[in-house]
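K.L.:
Let me see the structure of the following:
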Amino acid sequence: MSFFDKDKINSIQKYSYVFLWSQLFPILIYIINGYKNIGNIEVVKNLKAGIRICIIMYLFFILLSFISPKKIYKFVMTSLIIINVTANIFDLFAYINFGTQINSDIFYTMLETNINESKEFLLNYFNMKFLIIIAYLIYILFIAKIKYKLISFIVGILSVIIIVFSFNLEGNDYTRKYVLATLKSSYVKYQNDAKEYKETLKELKNFNLKDQLTDLNKEESIYVMIIGESGSKYHSSLYGYFRETNPNLKKLKEKNELFVFDDVISPHGTTRESLQKVLTLKDSKNNYKFYESPSILDLFKEAGFKTYWISNQESYGSIGNVVAALASKADYIEYTEISALDSRKFKKYDEALLPIFDKILKEKNDRKFIVIHLMGNHIQYKERVPEKFKKFTDMNNNFNEWQKNKIKAVNDYDNSILYVDYIVSEVISKIKKENKKSYVLYFSDHGEEIYDSKDFMGHGQNGINKYIVEIPFMLWISDNYKKDINKISQVSKSLDNKYITEDLPYTLIDLSYIQWENFIPEKSIVNIDFKEKERYHNNIKYDKQ
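P.N.:
Here you go, the predicted structure:
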């Protein structure tokens, strides 16, 4: 009978061994690397789970191959191996770059942002660690050719050990799930989140707050909030970085025009999660959904301001994003990029926002609140900077070994900081010419690790990393505003306050002379009654007691 055909049995044995190792190879990387990073915690459980998954899928593969007709069984086996290898490549890619196996956040990054940013995201992580994936593919091809299983087994184990101890991989844990199950559950979670977002657009409330808010200022005023992207205070000369990355803002500080706050953190290490709290009354303690509480735009609009949102980030991704939903509350919205399917290779530079800003300033309106959302220091740093701002090209002994080895990326990032310095100073210069009661507040949504403390570049990692947690936060105030001596004096006394940007609405209300019956003075960093509180980043307490 063909069911017991000798050639078929031999083929199944050969293919099933390849299938087994296509799963076992990455599992061993996760388990052994976790052991290297955190010791023997959970190693036995991880090994048991990994072996159990491999055996179950191995037996499933053999069974499916046996019951497949002779004419197509090789096609079935080859297809199963290709699917398994492809899934594991995605999983390995996530693990070696982000210290975690594939999850819904990876799908979010790839599918909710636009096509070009997704490409940039992927290109940025085609680095030396990608050799691990190449080694994985080479090994799969190797065992498909070699006859001696003992040799292939020894080579497999040695390869995994060499990989783990040759690369500084951040991962500590193993999901204990079959890779396709992990992919499915992660995608389902992403879809559920996306569905929730669509519902969010429907749920966004229009708050009637006019009776609660009063603008106490009787002068013409223009208030500007600039939201940076992935800006590191540790690469800013205003905060002591050895390179002069803030020459323009430094001059303003020396003239006592710029107030630089020293101890401000972000609530999360990703834009979406961070700005949900920064732009609304949602915080680490309450249970609000971000659309259930008023946003900064709601507060200013109801206080009688015309509100503006101009952005060099996407207006929506393939599904959309939370920030765009919040931005939709503004009276006037303009994006430099109209569509998620924009065919430009890379995004426009942030200076594309300046003509839009000029147009807004020319509008006849006594009260303006303007939000400028920069692309800032977003990953693929070199693409954020025009050629004339690519000043840093050298090596410096102040760098650690990781930074010296990745000097091109560090230089690109520092040049992006220099360029943001230019953009912020240009906005300030334009506001200064208006000669009105004004301020310009700049801060970043979160920080960025640039090989400062580990062999990693980026953000969004779980846990606590001061380079991602702590952010630049600075305030420029116009000459007309400075006439309020008491207010300026209080701002000057506030620069060392420990603050988290989830309380930003209260600071903005305070700075803008808006009286609000629900105002909490201890949440405004510039208020005389400000009180420091426990700060949480990624829902983990940050400040040491």
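K.L.:
CA atoms for contacts and neighbours, from now on please.
P.N.:
Fine.
K.L.:
what's around Glu337, how many residues?
P.N.:
By other C-alpha atoms under 10 Å, 17 other residues sit near Glu337.
K.L.:
Just give the number of residues close to the nearest residue to it once chain neighbours are set aside.
P.N.:
Using C-alpha to C-alpha, 6 or more residues apart in numbering and skipping residues adjacent in sequence, the residue nearest Glu337 is Glu314, 5.9 Å away. Counted with other C-alpha under 10 Å, residues neighbouring Glu314 total 24.
K.L.:
Could you also give me the structure for this next sequence, so I can compare it with the first?
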Amino acid sequence: MHIRNLLYHFLFFFYFSAVYQALCFTFNVSGFVGLRESFFLSFLWFIPLLLLPSYHKIITGVIGLLLWSTSLASLGYFMMYGQEFSQSVLFIIFESNMKESSEFLHTYFAWWMVPALLFYTSMSLFLWKKLEPIKLKMAYKPFAIVFALLLVTKTFTSLYFIDNKGFEKAYDKQLSRMQAAAPWNLIVGYQKYTLQLQQMQSLLKNNQNLPKLTHFTTQYNQPNTMVLVIGESTNRNRMSLYGYKRETSPHLKKMKDELLVFDNVFSPRPYTIEVLQQALTFADEKNPDWYLDKPNLMNIMKQAGYETYWITNQQTQTKRNTMLTTFSQMADHQVYLNNNRRQNSSSYDEVVFEPFKEVLSHNEIKKKFIVVHLLGAHSRYDYRYPETFSQFNNEPVQRVLDAKQQAYYNYYDNAILYNDYVVSTLINEVKKQKRASSLLYFSDHGEEVYDDMSKIKMGRNEADPTLAMYTVPFIVYGNASWKAMHSYEHMNIYTHRLYSSSNLLYSYCDLAGIRFDGFEQKKSIFNTAYETQPVFIGDPMKKATLRDLREKPLG
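P.N.:
Now for the predicted structure:
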């Protein structure tokens, strides 16, 4: 009876992580490590029961409630998306607001999840009712507690005391392993999130004191305007400009002969923050932290004498220094157009037009660098465009898709259609400028919206990459005055180059005629000395996950 009681306790504690980890293992989403680590971490919850046996029912109830509530995130994510609840997912959750969360649930929710979660909950209640106080002699309790602690901290103990790896490495590894189990999946993830947020806030403070780049020269000192448009969640293969069967980019197609349309550019990550940390800085897969203590594109353009602007329709929840708004805070001027706590359908990307035209009209400013950050095709797709752009709703898609999936497929194409209108309008405003003016448009990452019919998935997940998540548009426009300054026609031969947007900084500096110590011509897609670089996707903090698309392409 005593052994049975101990077993029931262990099953109760283990249950809340084991269900999720067993599903991941069964469906080949992850290996056996998560299940194994959850097993050992479950022994932790015996300690308060041994210390306070008279409060047994209350303690197990509180622990059970904690484990149940924190396990729902990973289990629910698996049920909705069929993938592992990764660190990157946690970052997205902590950067989202309630409206975005409700949009996510509306997108992925299925009726069968309710009875599944009710069954999951009822099983935990069944186990809890079976629990009785653990009866252990006082003399044995210290040994049992030490034994439980050793099992829980076995990773740290092994690395620190046996392998002499150092406290920091052992501690980090211990935390990493603990994320396999509830509630550490959220607690450790939130700790890492707040640490990165602190680093970004520190970056803002330290950025002003960074030393300037040495041997710095700029080729173009006459009045000119450079525009960088950052799109959102736009897969170039869903744009008719790139050959998509539906007419989703009619405006850009009409002006195609005036554009440099690069058709082999890939994003390094499927997440906005992580992409910008590489694209706008010197950071890359080998040095992922260089965005913290080295100059970035905004610093470089300032050093080149540009007045800098950041116009954004990304939801910012006022001007708080989130990771998303850190780079915007480095500009001389910011225009925040989506400050509501609700990221709702009323904030279409056309709201950037008026402030953009206003900045362009400031001819008294000799050199201007303008960043426009769009909402693009961010989920939910049907919130990204006005009704007048709802053109594909009744068009059939693939027969394997159900009605809801076909609807989202069509919503996404409508969002791409509207994005075409927005980007082409910005280009037309640049075209009107008498001074030399250029615009480079790229998307932070792509989006899987039932493009890969072998997987039938929607969204982004670095643990299960698809081609649609990483294929991004990359387009350059220059007006007549700008073309006179550049070998524009010569650049047309470069449009098929394989390229990662992680090297955007070098290309943009090349476009601006900027040189400095450390500038690498071979990393600029516009340079005659360009050399095809590794096109890595994956988390640079986990080297084993990196995948070079030159050697192992997607799709």
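K.L.:
you'd agree the residue nearest to Glu337 of structure 1 is in a helix?
P.N.:
No - under DSSP: H, G, I helix; E, B strand; the rest coil, Glu314 of structure 1 sits outside any helix and is assigned coil.
K.L.:
For Lys347 of structure 1, see how far away it is.
P.N.:
Going from Glu314 of structure 1 to Lys347 of structure 1 by C-alpha to C-alpha, to the nearest Å gives 9 Å.
K.L.:
Which neighbours do the two have in common?
P.N.:
Glu337 (C-alpha atoms under 8 Å, 6 or more residues apart in numbering).
K.L.:
Wait, Thr281 of structure 2 touches Pro295, no?
P.N.:
Yes - using C-alpha atoms under 8 Å, Thr281 of structure 2 is in contact with Pro295, at 7.0 Å.
K.L.:
between those two, who's got more neighbours?
P.N.:
Thr281 (27 against 20).
K.L.:
count of neighbours near the closest residue to the more buried one other than its chain neighbours?
P.N.:
Leaving out its chain neighbours, the residue that sits closest to Thr281 of structure 2 by C-alpha to C-alpha, 6+ apart is Asn296, at 4.4 Å. Asn296 of structure 2: 22 surrounding residues under other C-alpha under 10 Å.
K.L.:
Just give me the match in structure 1 for Asn296 of structure 2.
P.N.:
In structure 1, the residue paired with Asn296 of structure 2 according to TM-score structural alignment is Ser295.
K.L.:
contacting residues around its match?
P.N.:
Contacts of Ser295 of structure 1 (C-alpha under 8 Å, 6+ apart): Leu279, Thr280, Leu281, Leu326, Pro505.
K.L.:
how about the fourth one, what does it touch?
P.N.:
If I follow you right, that is Leu326 of structure 1. Leu279, Ser295.
K.L.:
how near is it to Asn377 of structure 1?
P.N.:
Where Asn377 of structure 1 is concerned, Leu326 of structure 1 sits at a distance of 22 Å (C-alpha to C-alpha).
K.L.:
before we move on, what about the third one?
P.N.:
Leu281 of structure 1 sits at a distance of 26 Å from Asn377 of structure 1 (criterion: C-alpha to C-alpha).
K.L.:
Looking at the two, which has the bigger crowd around it?
P.N.:
Legend: neighbour count by other C-alpha under 10 Å for Leu281 of structure 1 and Asn377, higher for Asn377 (28 against 22).
K.L.:
Where does the more buried one sit: helix, strand or coil?
P.N.:
coil.
K.L.:
Now the most centrally placed residue in structure 2. Nearest residue, chain neighbours left out?
P.N.:
Computing the C-alpha centroid of structure 2 and ranking residues by C-alpha atoms, centre = their mean puts Tyr271 first, at 1.7 Å. Leaving aside its chain neighbours, Tyr271 of structure 2 sits nearest to His445 (6.7 Å; criterion: C-alpha to C-alpha, 6+ apart).
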